[in-house]
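**Q** the following block contains a protein sequence and its predicted model.
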Amino acid sequence: MALNVQWCCGLDVATLENLGLSLGADVPLFIRGVAAFGEGVGDQLTLASFVEKWYFVAVPPIGIETRSIFNDPELKRDSPRRSFSELMSLPFYNDCEPIVRKRFSIVEKHILWLLKYAPCRLTGTGSCVFSEFDDEASAYQLLSKIPDWMHGFVARGVQVSPLYRALW
């Protein structure tokens, strides 16, 4: 997106999304720059409206290759396909989390620590883990408690990406 502006290419968002898809799954979601529900490989987007929350994000010192999780024979593969509205009305569940927790003890360690203070979730296939808060102070309060072995940060969820706002 930035190069599109810097080099005065003049490509529209739809063209950039198609180019982004060749780079990898979910890239079109980030190019669109707004809160959305992505299906397929992140190319089928439904705009979504969320209450902007605050997040504490724990960053384990490892990377997890998405392909290795999706290729794991123990990954649950019979979860029912659900619409966006169904997903938003049900408790959150990530089919990848049990696999990641079993295979990566450091992620499990982060999850167990966070669960002492707040519910937490795995980001996709990991490796980051996050907790959601209604206010900034609560997120920073958790950040102030992290042990020496943990790295983390606080971020605000937004409806529109600051990069998108700056470039368009």
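**A** Yes, it's here.

**Q** make it CA atoms for all contacts and neighbour counts henceforth
**A** OK.

**Q** did I read that right, Ile69 in a strand?
**A** No. Using DSSP: H, G, I helix; E, B strand; the rest coil, the secondary structure at Ile69 is helix, not a strand.

**Q** ok, it - how many residues close by?
**A** Ile69: 18 surrounding residues under other Cα atoms under 10 Å.

**Q** ok, and here's another one to check against it:
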Amino acid sequence: MIRTLKQCPAPAKLNLFLHVTGRRPDGYHLLQTAFQLIDRCDYLDVEVRDDGLIHRCNDIPGVPADSDLIVRAARLLQAHGGSSLGANLTLHKQLPMGGGLGGGSSDAATTLLALNHLWNTGLTRAELMQLGLQLGADVPFFLFGENAFAEGVGEELQPLNTAEDWFVVLEPGVQVPTPAIFSAKELTRGTKPVRIADFSSDAKIHWKNDLQTVACALFPQVDAAIQWLSQYGQAKMTGSGACVFCAFADETAADTVLKQVPDRWTSWKAKALSRHPMAQKLGSKNIWLEAGLTLK
């Protein structure tokens, strides 16, 4: 029995566009978005325990262990699968919190993937996605295994082929609280719905982030980063912020821009991924092969 998995990747995502198309009676917003996996990751080390305890082994500033999504994910899977085993979890953070990159959701998804494997829980992709939805609307995407066109509150997913771009990402130096963006009176909530075919065919639609205008008004640092990066292409914010990005056709172009970024911002480049990198880590027993996907 495998007892440990080291350096389990939890990749970031970018929202290539994000439209708010309505609002449900329960207050949740209806969205349409294109999720893009990139090769910038947090990493998780997982070790099986026999005593049933879930223990986070390292401190993460501002995140108490009991409220950490990796701990909550482990406990949720443990309860759902009826496992008597526990786990030591060590999370190596690289993705900024409050950055719109889905770091916490991705960490939770990787926890579910790793422990489903180590504990031999045997849940399918669909079952893990349903479980992950209890932790957050973005978690099912990271369990989906590939880039996706998303609708609903973000949980209705269809596979999406995207360009093999490189991205320059800027961290404006602020954390943007998602509730503040979605509760703003100024938020546009009636963007006309689009179809996945429109995105795939590059139809003449302004692929924007409806949350960006609100975030820029509340956090001038986000606006400044977008204005600077817009010199080099169509820069936009990802998720509810704060990170902004711009796509480039090759690594050389991304490197050229990266060298120009002012010192006041943390910046980095990332490559588009077509598949979740945990597929390689889990090998022939990963849930996406069970779902019939060909993972390169």
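**A** Right, received. Where do you want to start? Fair warning: this is a prediction, and the values are worked out from it, not measured in the lab.

**Q** run through the helices of structure 1 in chain order.
**A** In structure 1, the helices defined using DSSP state H lie at 2-6, 13-23, 27-32, 66-70, 84-89, 97-103, 105-115, 136-143, 162-167.

**Q** residue in structure 2 paired with Arg121 of structure 1?
**A** Following TM-score structural alignment, the counterpart assigned to Arg121 of structure 1 within structure 2 is Lys236.

**Q** so what's the aligned partner of Leu273 of structure 2 in structure 1 up against?
**A** Residue pairing (TM-score structural alignment): Leu273 of structure 2 is matched to Val158 of structure 1. Val158 of structure 1 makes contact with 35, 52-53, according to Cα atoms under 8 Å, 6 or more residues apart in numbering.

**Q** the same query, at a cut-off of 6 Å, please.
**A** Contact analysis of Val158 of structure 1 by Cα atoms under 6 Å, 6 or more residues apart in numbering lists Glu52.

**Q** next one: Cys128 of structure 1
**A** 58-59.

**Q** against Trp168 of structure 1, how distant is it?
**A** Per Cα to Cα, to the nearest Å, Cys128 of structure 1 is found 30 Å from Trp168 of structure 1.

**Q** then Ser22 of structure 1?
**A** 22 Å.

**Q** what's the answer for Val57 of structure 1, then?
**A** Val57 of structure 1 is 28 Å from Trp168 of structure 1, where distance means Cα to Cα.

**Q** the more surrounded of those two?
**A** Taking other Cα under 10 Å, Val57 of structure 1 and Trp168 do not tie; Val57 has more neighbours (24 against 9).

**Q** map that one onto structure 2.
**A** Val57 of structure 1 maps onto Val169 in structure 2, with residues paired by TM-score structural alignment.

**Q** again with Phe84 of structure 1
**A** Under the alignment (TM-score structural alignment), Phe84 of structure 1 pairs with Ile196 in structure 2.

**Q** neighbours around the residue nearest to that match when sequence neighbours are not counted, how many?
**A** If the residues on either side of it in the chain are set aside, Ile196 of structure 2 comes closest to Phe149, at 6.5 Å by Cα to Cα, 6 or more residues apart in numbering. When neighbours are counted by other Cα under 10 Å, Phe149 of structure 2 registers 26.
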